[in-house]
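[1] Would you be able to build a 3D model of this:
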Amino acid sequence: MKNMARILSGLSFLIGLSFLNGCQAIQKAHLSEDPSTKMSVTERYNRGRSFIESELYDSAIEDFNETLKLDPYFAPAHNSLGVAWKKKENYELAIAEFGKAIVLDPGFIEAYNNRGVTSYIMNDYDNAVEDFNVIIQQTNPILASAYNSRGIIWKNKGDYEKAISDYTKAIEINPGYVVAYNSRGIAFREQRQYPKAIEDFSSSIKINYYNEDAFINRGMTYFLMADYDKAINDYNKALKLNSHNPETFSSRGVAWFKKGDLKNSWQDFSHAVKMNPNLAKAYNSRGIISFTLKKYDQAIQDFSKAVEIDPRYTNAYNNRGITWRNIGEYQKAIADYTRTMEINPRDPEAYNSLAWILSTCPDPTARDGKRALQLSTRAILLRPDSFKLDTLAAAYAETGNFQEAVSTQEKSILLMSKSKVQNAKAMNEFHKHLQSYKAGKPWRDTPERMVKNDSGQRAAESQ
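    Here you go, the predicted model:
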């Protein structure tokens, strides 16, 4: 039943052609009297294809329509007309024409491929898979690109095992298929099988050293492995191949940041936004550098630009909220955290940050211990860590429950001590909080207090 709409459309098309067939002799006689039809079907069709190559899609559509008036049964013309509509991003008309080509010629592999790709663009993965299945079955199987295309769809559907299997088959058919190595490498990386991903991207580079995407993908994988030097080296090579890619500058900027090289990081993000003024993540990342350098006005300016470009960019709202808090603009910080939770009700950092202000704000009108307790509990349920326990302890203290505050703060310190990444500054803060709660005093935040959970680095990492 999945393809019933396509089947009915095909039947309707054939019925229409039967009617046209009855009139075709009269139609051709009529057309032969028109000087504009002196071009043969083949000549007009070939001119249409030339128009597509020249990106003159309207002219191509006109020629293919005229071709089909002369010969409604000419499947390649329907296919090419579909290609022209696809180029104009009119995907529904494209799908319809590819379907007509397939009805006329059920073995027309190119039409199946085109319809499958168009269905994929429309996020119609099930029908796309159906078309690539037909290609694979009919080619016995020799078309590596069909396996690669079907693999991409499986990956987008979250079935990595089937995706990797299809990419592997594509590579077996064509051992020099650079795209399939890249595709399989991405699938391995998303499965956190980083060594296998590196191997595939390296194979792609070995086959074609001028493959910019392979260097970028390998660099991203090295970054995830925390091998920032190798990541930067690959981004450098990608930029030698294409020095006008703002995304690569932005990615390299994050790697520089992770190495602590704020100067080079700043320069890369600035290059990125100069090339693409709408690259919100680069503004966000550059804002993080300003925050790290305590240049709060510059940070707010960049975070604000990021949310202006992308009004649903939660990381930028969170980061701006942190910055507002550090300069004592608590109400503005509350507004940004609230906006983040509206956009993404499952963002633990927003819950945690808002709970901290409601627990520790020096302005008593902004504090709300009971709500802070609810928010911090929600944050821990979403993503537990020592920082969120620290906030929960502050919420208990604000409500006057110092026994629970002390107990929770001790758990926070214990969890931090077991962390692979030690944070001496945070640990010192945690002990100060504990002493305050033992003395029966809730903690009070102060402006210019550096962010206690390194949210800046996390935001830069995730962008």
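
[2] Only C-alpha atoms from now on, for both contacts and neighbour counts.
    Will do.

[3] what's next to stretch 58-74, contact-wise?
    By CA atoms under 8 Å, 6 or more residues apart in numbering, the residues outside stretch 58-74 that reach it are 17, 20, 28, 41-42, 44-45, 47-52, 77-78, 80-81, 84-85, 101, 104.

[4] please give me the structure for this one as well, since I'd like to look at both together:
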Amino acid sequence: MKYLILCIVLINFCTAAAQTAKEHYQKGNELLKEKKYAEAVSSYDAALAKDSLYAFALNNKGRALFEQKLYEQAKEVFDKVVRLTPKDADVHYRRAKCYWAMNYFESAIIDYTTTIELDPKHLEAYYNRGLGYQEVDRNKEAIDDFNTVLELRELNASTSEKYTDIYTLLGFSKRLSGQFEAALLDLEKAIEINPKDAAAYYHRGTIKAGTDAPEAGLLDLTKAIQLDPEYAKAYYQRGLTYRLQKEYKNALKDFSKVIEINPEANRSYISRGYTYANMGKAKDAIKDYDKALEINPKDAATFIRKGYANIDLKAYDAAVVDFTAAIDLKTPFSSYAYNNRGNAKRLLKDYEGALVDVNQSLQMDSLNAFAYTNRGLIRMDKGEQEAALTDLNRAIELNDQVAEFYYNRGNYYLKLKKYDKATADYSKSLDLAPEYKQKEISKLLKVAKKGFLSGE
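    Reported below is the predicted structural model:
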């Protein structure tokens, strides 16, 4: 009898405990609906204190944490739910969203893939996995997922109004994968569906600006900006397009606008600095490069650009410091940095040091045409004329479309009074790039022609 009474007491106690856990869970759900997320978490914790394996309470606790942007905590909760209910597609989907929010795109893709395996018609998972593939430059897979979204949307009338940006996303992925004509068709469809889709105009403008229609590209980029006056990417792309069109003042305005929108946009400081350099304003360029390097002090390419600007200012010692900083970072740009440091040392008349650097550049990249032309100049300055010509010729063999190479060899021939060959090289330099050292080369060309005609 005593044993029976004890069993009844235990059963009643367990039932009461279970009911209490359920009551806390239901209270948490009410708070979740009211968007009182922190209070909801407390209620779910109370439920879990009674039953630590209560999957529904864990799941909704994860949702409440996610809504508070506590992504790491939410992910840890969903880890537990996945262990309890590994076949629940929605749990994998929610954990994927946590990974996405933390920029762990590969992990998000894995969970979205599991979601799709468990629920092959999970439209949201295809859509978000497509976005994930875009983030990791797997554009073929992104295109496949976005096409699946279109197919699923057509099969389900209730989703026909969802994901209206799908053609824009398809156009974006096709643009990134080089399918420009197909991308333009998708983007035109996107604009037809939503004439106020700023992103569609941006992507279409980017394609046109990068192909053979820069003016049409500028019109689309301007339209994107009109639709979204804070669209930093559109300002940046329009700035690049203006710079390529040599509309430097307009380019400066756009890069400055990006910086106004986002003061940490180091690419815009770099691009504005490069624009100043194109305008011959090396001091302004250096200011922008310095700002970019404050934001990212491990950017070897920007140290190299700053070195170029210092060479333009004839601040060769400062240029050596810049190129050394680039070398110290040990990036794929090191070959270029050694070559340019060699050039700066040559201008300082440190010919032996220059030769060591340029040889190091060629050891790292034996096809670096600029290193050969620099070594040719060093050897010319050292009086090693035959070896100099070999290097200058090699640079042109590697790349016969660089005006600077013909200019350098033209100087070699002029120095040796080989006026006919100097004339041919200066002329070729002007043909390739009429604006490259135009005044200087035109003067040298006259000297070479005069020498040739005089029969010296």
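
[5] Could you tell me which of the contacts of stretch 58-74 of structure 1 count as buried?
    Taking 16 or more other CA atoms under 10 Å as the criterion, what is buried in the contacts of stretch 58-74 of structure 1 is 20, 41, 44-45, 47-49, 51-52, 77-78, 80-81, 84-85, 101, 104.

[6] and Glu215 of structure 2, how many neighbours does it have?
    15 (other CA atoms under 10 Å).

[7] For the counterpart of it in structure 1, pull up the helix or strand it's in.
    Correspondence of Glu215 of structure 2 to structure 1, assessed by TM-score structural alignment: Pro195. Using DSSP states H and E, Pro195 of structure 1 maps to helix 194-207.

[8] compared with structure 2, how much does the next helix or strand after that helix deviate?
    Helices and strands here follow DSSP H and E; after helix 194-207 of structure 1, the next one along the chain is helix 212-224. By mean CA distance after the TM-score superposition for structure 1, the fitted helix 212-224 of structure 1 averages 1.4 Å away from its aligned residues in structure 2.

[9] Run through the residues that contact Tyr25 of structure 2.
    By CA under 8 Å, 6+ apart, the contact list for Tyr25 of structure 2 reads Ser43, Tyr44, Ala47, Ala57.

[10] nope, Phe370 of structure 2 is what I was after
    Applying CA under 8 Å, 6+ apart to Phe370 of structure 2 gives the contacts Asn339, Ala395.

[11] residue in structure 1 matching it?
    In structure 1, Phe370 of structure 2 lines up with Glu349, judged by TM-score structural alignment.

[12] circling back: narrow the contacts of stretch 58-74 of structure 1 to those in helices?
    Under the assignment DSSP state H, those contribute 17, 20, 28, 41-42, 44-45, 47-52, 77-78, 80-81, 84-85, 101, 104 to helices.

[13] So which of the contacts of Tyr25 of structure 2 belong to strands?
    Residues of those located in strands (DSSP state E): none.

[14] Find the residue closest to the most centrally placed residue in structure 2 in space, skipping its chain neighbours.
    Centrality entry for structure 2: nearest residue to the mean C-alpha point is Arg267, 9.2 Å, by CA atoms, centre = their mean. The spatially closest residue to Arg267 of structure 2, leaving aside those adjacent along the chain, is Ala292, at 7.3 Å (CA to CA, 6 or more residues apart in numbering).
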